[in-house]
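Colleague: no FASTA, just this:
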């Protein structure tokens, strides 16, 4: 009741109801002739006075009921206010499973929904902050490895008096620079995709042209790694989408397969078309993908058990890792982003005959 009386509105409301009840009782008494001539002041009460008394009693009862109702109402509001303070200052969740009727119950449920939404927003922001911190750590680690290898290689080149050895080390140094350039370029592409800054077009073109555009940049790398690239695409197979960015995604998958295929192996590219979709299939004759890695193969910076690098900067492990790279964990993530941006899907499995298999499907738009 103390909380109720502290409310500035409640005493005014109660006084208004009580005053109105007394006024009604007096008016009723006068109207009925409670003070008419001949009415005795003492003795038996006149009917008019009884009407006034009953009206006053009714008013008092109404005032009492109003006080009880208001007390419970303000108590509920006070509890809700205390719970909101606990949510704001102590981080406790607000329980909104209030199935009672009434304005306060409705208000409680609505406030609970707002608190739940704000809590979810705070969790999302915290998760994004953690993801950003992890991404920055991964990027710095990925760039550090080839740069460390290049740093170790410079004094070797300076001390070497053999022209052939110097030429070999210079080619390796150039390869490291190319790797860093590719990494930075890929990260910028992913950032543009995440920001929605890449404009994708949709045109009908030959699937063979898309595959050819994906394979050509890797032709020298296939030769250096002694890996054969087989293309099996029917000339009449058509593809509808952004040919340039699709070739980029296929090229990233091809690069990944090539890096995990031993010398003398084969990477195969196939394309087919039906009434539902245009499908690309890329497979290799390598060892395949570990079952533990399959669910994470498209995660950004995920490299699997075979791609673990040393965390000690400036060591020979960094040099060896840079010279025999197994990828940055960027290519497949970029490929998936480009495919998904066009409404397609990409799935990684292990082929029945061995090796990894990537199925890329672009559904056809139907009206």
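Modeller: Structure received. Computed from a predicted model, the values in this text were never measured in an experiment. Residues are numbered from 1 along each chain as shown.
Colleague: Please make it C-alpha for all contacts and neighbour counts, starting now.
Modeller: Fine.
Colleague: On the three-state scheme, residue 229 is what?
Modeller: Assigned with DSSP: H, G, I helix; E, B strand; the rest coil, residue 229 falls in the strand class.
Colleague: residues contacting it?
Modeller: Applying Cα atoms under 8 Å, 6 or more residues apart in numbering, we find residue 229 in contact with 222, 266, 267, 268, 269.
Colleague: could you redo these as JSON lines and give each row secondary structure and distance to residue 243?
Modeller: Listed next are these as JSON lines, based on DSSP: H, G, I helix; E, B strand; the rest coil; distance: Cα to Cα, whole Å:
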{"residue": "222", "secondary structure": "helix", "distance to residue 243": "22"}
{"residue": "266", "secondary structure": "strand", "distance to residue 243": "25"}
{"residue": "267", "secondary structure": "strand", "distance to residue 243": "21"}
{"residue": "268", "secondary structure": "strand", "distance to residue 243": "20"}
{"residue": "269", "secondary structure": "strand", "distance to residue 243": "16"}
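Colleague: try it against this one:
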């Protein structure tokens, strides 16, 4: 409500104080005016008593009583008759009555002075109020100007009450949001540039191979060699197709343009779907898979993208685990989070490579897989973190690797 506004309340409180000051001044001026009037009446009565008493000394007491105490009104009619002869009655003009004439002039002067004082006080109040408002508006204008120029500016009275204070708070909030969006746009621009650079870099090698193989096909070469070249071209095209699709998926996830579902997912179902495409590679290498966990253990997320992440991790374990090796999956939960542990007894990861294995296109120097691109684990990390999860790895060279995937329960509460 308007009257509850702090600025308005402050203004009216000062106005009320000013009103009481004006009333006090008005009462003071009225007392002064009455004292002037009293002085003039006293002098006039003194002149009357002096004149009459000098001629009629025996009536002095009676005249004094009449003038000072107003006790006798017996001869008022007679007095009216006498004065009427000289046109002195109620119809007399103000300027012809000496006392009243003088009193009117003094009263007008006093009232003019009083009005001027009240006007000056109101003027001071209004000017001070608008000065404060002007300073606030000027401060906010400078803040907007300097912010638009990217220069620092400390806005004064940021925590004051009222609509002006609220406006300052919203202005600070708005500029903070705009700055964040500008930074986000910059980071998105850098991200887009890096993504394009990564894709072009990764496609350079297979593109070069394709050009070379294509040029060689124009030569007069045996049919068997042509077939071999065509197979190589097909492999390179398949590799490029996979790489482009994977990069687009990873870019979408990292750019946060994908809206992940928030379904309740059981780990048993997630693992069942993730291991289906991995069964043949495991059978080829005669690897043993062990799964342990309560069927009721679950988390909140998107099962399709979760399967994508888990497949990449399982694939990594299969590729770096020797024939007749073992891969195990264990899932459990507590009041804070649900956890899936994927463990293998493969070649392990060098200690210096562990901090970098989730980076895009990173390949460990000691990795035995030469055709690895280094995009699968980066995609898995981005997908898991986008579902309020975390992933970390424990590994030792020659002793296997453990991937720990954690989904926090807070995610489920926020989904309501």
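Modeller: The structure has been received and is ready for your questions. Being a predicted model, the structure only gives us computed values, none of them experimental.
Colleague: Of the contacts of residue 229 of structure 1, which are reproduced in structure 2?
Modeller: With both residues aligned by TM-score structural alignment, their matches' Cα atoms under 8 Å, the contacts of the contacts of residue 229 of structure 1 that structure 2 also has are 266, 267, 268, 269.
Colleague: Neighbour-wise, give me the winner out of the residues you listed.
Modeller: Among these, residue 267 has the most neighbours (other Cα atoms under 10 Å), with 24 neighbours.
Colleague: For that residue, which non-adjacent residue is spatially closest?
Modeller: residue 284 (4.2 Å; Cα to Cα, 6 or more residues apart in numbering).
Colleague: tell me the contacts of that neighbour?
Modeller: 257, 258, 261, 265, 266, 267, 268, 355, 356, 357.
Colleague: quick one: buried residues of stretch 278-289 of structure 1?
Modeller: By neighbour count on 16 or more other Cα atoms under 10 Å, the buried set for stretch 278-289 of structure 1 is 278, 279, 280, 281, 282, 283, 284, 285, 286, 288, 289.
Colleague: May I ask which two of those are separated the most?
Modeller: 278 and 286 (25.6 Å; Cα to Cα).
Colleague: Measure how far stretch 276-289 of structure 2 is from the centre of its chain, please.
Modeller: 52 Å (Cα atoms, centre = their mean, to the nearest Å).
Colleague: Next, count neighbours for residue 238 of structure 2.
Modeller: 12.
Colleague: Alignment lookup: it to structure 1.
Modeller: For residue 238 of structure 2, the aligned residue in structure 1 is residue 178 (criterion: TM-score structural alignment).
Colleague: any idea how far that match is from residue 148 of structure 1?
Modeller: 14 Å (Cα to Cα, to the nearest Å).
Colleague: measure the closest residue to residue 266 of structure 2 other than its chain neighbours to residue 326 of structure 2 for me?
Modeller: Computed as Cα to Cα, 6+ apart, the closest residue to residue 266 of structure 2 that is not its neighbour in sequence is residue 298, at 4.1 Å. For residue 298 of structure 2, the distance to residue 326 of structure 2 equals 25 Å [Cα to Cα].
Colleague: buried ones in stretch 111-126 of structure 2?
Modeller: For stretch 111-126 of structure 2, the neighbour count (16+ other Cα under 10 Å) marks 111, 114, 118, 121, 122, 125 as buried.
Colleague: hang on, I meant stretch 239-258 of structure 1
Modeller: Quick answer for stretch 239-258 of structure 1 (16+ other Cα under 10 Å): 239-243, 245-258.
Colleague: Ok, stretch 194-213 of structure 1 next?
Modeller: Per 16+ other Cα under 10 Å, stretch 194-213 of structure 1 contains these buried residues: 200, 205, 206, 207, 208, 209, 210, 211, 213.
Colleague: ok, of these, which one's closest to residue 274 of structure 1?
Modeller: Using Cα to Cα, residue 207 comes nearest to residue 274 of structure 1 of the buried residues of stretch 194-213 of structure 1, at 12.6 Å.
Colleague: helix, strand or coil for the spatially most central residue of structure 1?
Modeller: By Cα atoms, centre = their mean, structure 1 has its centre lying nearest to residue 124, at 7.1 Å. Classification of residue 124 of structure 1 using three-state DSSP returns helix.
Colleague: Thanks a lot, catch you later.
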